[in-house]
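Asker: 3D, please:
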Amino acid sequence: MDNFWKGKKVFITGANGFLGSYITKALVGKNAQVFSLIYDDNPGSIFDEEGLWDKTRIIRGDVRDLNLMGKVLKENQIDTIFHLAAQPIVNQSVDDPLETFEINIQGTWNILEAAKKSNKIERVIVASSDKAYGHHDMLPYREHTHSLKGIYPYEVSKSCADLISQSYYRTFKLPVCITRCVNLYGPGDLKMNRIMPNTIKRLYYNEPPVIRDTSESLRDYVFIEDAAQGYLKLAEKMNPEIHGHAFNFAANSPLSVLEVINLISREMNKKIEPKIITGGFDILHQYASYEKAKNVLGWMPKYGFLEGIKKTIPWYVNYFDKLGKK
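Answerer: Reported below is the predicted structural model:
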């Protein structure tokens, strides 16, 4: 697949976000022509760090603008779409569910509708989430046995976007595949309310890490470079036999929130008792199997959690050093 991407015209929504930055960087390195949809600036991101502003074609806009999406695909003869743009924060979805639904659901159907009207599209990859599964007693989540049944706004937005994507394949034979990633972590995630950057930040400033709801809740974590490679492998392997399919990108190695905080604290040589904040709108346990991705795509995570945080923590320490002490 060394020359697969050479000359491909790739449209990435949310290109300067956490995952988008890594996928954009990888595709630029593989000589694709990348068209980056940017809604908000993301200062300090990997997109900035890698100088991707000068290596891709920048399109300022909003996935909620259907006319713009159609124009971008038509004028640039786009053949591949990675739809990553989203409102990704659970608490924010509770504070403003309408905006979350507009971005995550309307934004997705706009991309799919624009793609349907294009005669150049060869592949569309839509980012769903393991949150789309909602609550299930039997874990890990598997694509063929676990239905999508989100309850809270963020989960529902991803369940809907996922099902709409499947519908566009079933109804219109649009060449679309869906990704359901577990929690992603690594250098460059600037959403400081997520557990990894938040814990590192609080420990850096000698503040107690925060446990929201319960220290016993289980989550699965995949290093960002592994996730980006998963997206590329999926796009490269897409064919009519897997159009309409969803794939979990996971580690199937669940950790409790307390275990995550303890491992980060140990790596940073900090001993500060966590602070527990009760309440919230998260499912208690969430983790997924990557068996299908392994069998169909040949993908599996390269980094274990300890290896991943060893690559992650120094990036944040350097980032906070640059910001200066509070």
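Asker: all contacts plus neighbour counts: C-alpha atoms, from now on.
Answerer: Fine.
Asker: got the end-to-end distance for stretch 211-228?
Answerer: 28 Å (CA to CA, to the nearest Å).
Asker: contacts for that stretch?
Answerer: 19, 22-23, 26, 181-187, 249-258, 274-280, 284-288, 300-305, 308 (CA atoms under 8 Å, 6 or more residues apart in numbering).
Asker: Now show me the structure for the sequence below, then we'll compare the two:
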Amino acid sequence: MHYLITGHTGFKGSWLSLWLTERGHRVSGLALDPLPGGLFERAGIGALLAQDHRVDIRDAAAVSAAITSVAPDVVFHLAAQPLVRESYAHPRETFETNAIGTLNVLEAVSATPSVSAQVIVTTDKVYRNVDREAGYTESDPLGGDDPYSASKAMADLLTQSWVKSFPAAPTAIVRGGNVIGGGDVSHDRLLPDLLASFVAGSAAEIRYPGAVRPWQHVLDCLNGYLTVADALIAGTGTGAWNIGPGRDSFVTVGELADLAARYWGGGASWSTADGEKPHEANLLALDAAKAERLLGWRNRLRFADSVEWTIDWQKAVLAGSDALTISRAQLAAFEALG
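Answerer: As a prediction, the model looks like this:
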């Protein structure tokens, strides 16, 4: 089976590329250049790929040419501008990347006869957020106040419209939460920022320590994506799916920071950031009962284990261990939990 991943140089895309190649599949990618020091670069993911296209997802002609060249069996669309604060700084780029970029992929896939399934990745932030404690279900209204959330809701609605309006490969939309794991060097994300401060020996600054997020290890999230793709290939699985963490992972930003500092050791600490901060949702939670009930998917790692695995990966790499070997070992350990 030949898989194409858009955004394959990013954090989730790199792990997904590695996982699929470990399962014996051919994998190609379409993305911008990777951030320095991330999993893609450290683990040499590029050497594992059949084709590696460096394309701006906003360029419809380039996206079409790349997908035509690959002629994949299955497409995972992960490419996005994924950061809330970045969306305030560059709203036009965010809307064009997340909404129009998704349209470009959908259009190109519809014109590629080899594709038998496509998985469009959005986010938990597509839901109209009313800070309720019960998790949002797939049928809840979509919305978004900040440019990032609105742009991903637009991508989600655009996908729903496309598959109802035009010929399309069997399509699923997957909505995940905040993922953590080894090799994430994205700017303005909590755990990478914490670890960067811990490595530097400085106190990390936290914007909203009381905000609740549904933390999930990247392998649990990607296992959900793969489960949905397998269902599509088998002739089911279309529609929207929440791939969220268990209730034990619904903790505050401050609690995650405390746990990370304890696992890191060496006097690691954090403080609350001063100054004006842009709006971010105070509470986000997903109800993944549909995927658990209909697909048999479940989270395998507890919240504390997810944090520990992330820090173990980072410490091992800093100590000089090979990132590809560590990542393969964590993948094998995760699959053994199933």
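Asker: rewinding a little: just the buried ones from the contacts of stretch 211-228 of structure 1?
Answerer: 19, 22-23, 26, 181-187, 249-258, 274, 285-288, 300-301, 303, 305, 308 (16 or more other CA atoms under 10 Å).
Asker: Narrow these to those in strands?
Answerer: Secondary structure from DSSP state E places Cys181, Asn183, Leu184, Tyr185, Phe249, Leu255, Ser256, His285, Gln286 of those in strands.
Asker: quick one, what contacts the closest residue to the fifth one other than its chain neighbours?
Answerer: Residue nearest to Phe249 of structure 1 in three dimensions, not counting chain neighbours: Cys181, with 4.7 Å by CA to CA, 6 or more residues apart in numbering. Residues counted as contacts of Cys181 of structure 1 (CA under 8 Å, 6+ apart) are Ala127, Ser128, Ser129, Asp130, Val222, Ala227, Asn248, Phe249, Ala250.
Asker: how close does Cys181 of structure 1 sit to Pro301 of structure 1?
Answerer: Distance from Cys181 of structure 1 to Pro301 of structure 1, by CA to CA: 12 Å.
Asker: what sits in contact with each of the two?
Answerer: Val222, Ala227, Ala250.
Asker: Surely the second one is in a helix?
Answerer: Yes. Assigned with DSSP: H, G, I helix; E, B strand; the rest coil, Ala227 of structure 1 falls within a helix.
Asker: In structure 2, point me to whatever sits opposite it in the alignment.
Answerer: For Ala227 of structure 1, the aligned residue in structure 2 is Cys221 (criterion: TM-score structural alignment).
Asker: quick one, strands of the stretch 151-300 of structure 2?
Answerer: With DSSP state E, counting those that start in this stretch as the criterion, the stretch 151-300 of structure 2 has strands at 171-176, 178-180, 204-206, 212-217, 239-243, 250-252, 270-272.
Asker: Same list (those) but as JSON lines, adding distance to Tyr88 of structure 2.
Answerer: Output for the strands of the stretch 151-300 of structure 2, formatted as JSON lines (distance: least, CA to CA, whole Å):
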{"stretch": "strand 171-176", "distance to Tyr88 of structure 2": "21"}
{"stretch": "strand 178-180", "distance to Tyr88 of structure 2": "19"}
{"stretch": "strand 204-206", "distance to Tyr88 of structure 2": "18"}
{"stretch": "strand 212-217", "distance to Tyr88 of structure 2": "20"}
{"stretch": "strand 239-243", "distance to Tyr88 of structure 2": "26"}
{"stretch": "strand 250-252", "distance to Tyr88 of structure 2": "23"}
{"stretch": "strand 270-272", "distance to Tyr88 of structure 2": "21"}
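Asker: So for Ala62 of structure 2, which of those strands sits nearest?
Answerer: strand 171-176 (22.1 Å; CA to CA).
Asker: how distant is the closest one from the center of its chain?
Answerer: Between the centre of strand 171-176 of structure 2 and the centre of its chain there are 11 Å (CA atoms, centre = their mean, to the nearest Å).
Asker: one step back: and which of the shared contacts of Cys181 and Pro301 of structure 1 is nearest Tyr141 of structure 1?
Answerer: Ala250 (9.8 Å).
Asker: which residues touch the counterpart of that closest one in structure 2?
Answerer: By TM-score structural alignment, Ala250 of structure 1 lines up with Pro245 in structure 2. Pro245 of structure 2 makes contact with Gly177, Pro214, Trp215, Gln216, Leu286, Ala288, Asn299, according to CA under 8 Å, 6+ apart.
Asker: hmm, which of these are common to structure 1?
Answerer: Retained in structure 1 (both residues aligned by TM-score structural alignment, their matches' CA atoms under 8 Å) from the contacts of Pro245 of structure 2: Gly177, Pro214, Trp215, Gln216, Leu286, Ala288, Asn299.
Asker: Redo those residues as TSV? Include distance to Glu86 of structure 2.
Answerer: Shown next, in TSV, are these (distance: CA to CA, whole Å):
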residue	distance to Glu86 of structure 2
Gly177	18
Pro214	21
Trp215	21
Gln216	22
Leu286	23
Ala288	28
Asn299	30
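Asker: Just give me the closest of those residues to Glu205 of structure 2.
Answerer: Trp215 (18.8 Å).
Asker: Make sure Gly7 of structure 2 is actually in contact with Pro82.
Answerer: No. Judged on CA atoms under 8 Å, Gly7 of structure 2 makes no contact with Pro82 at a distance of 10.9 Å.
Asker: Have a look at these two and say which one is more surrounded.
Answerer: Per other CA atoms under 10 Å, whichever of Gly7 of structure 2 and Pro82 has more neighbours is Gly7, with 26 against 20.
Asker: Aligned counterpart of the more buried one in structure 1, please.
Answerer: Per TM-score structural alignment, Gly7 of structure 2 is aligned with Gly14.
Asker: so is the closest residue to that match other than its chain neighbours in a helix, a strand, or just coil?
Answerer: Excluding the flanking residues, the one nearest Gly14 of structure 1 by CA to CA, 6+ apart is Ala85, at 4.0 Å. Under three-state DSSP, Ala85 of structure 1 falls in the coil class.
Asker: Done for today, thanks.
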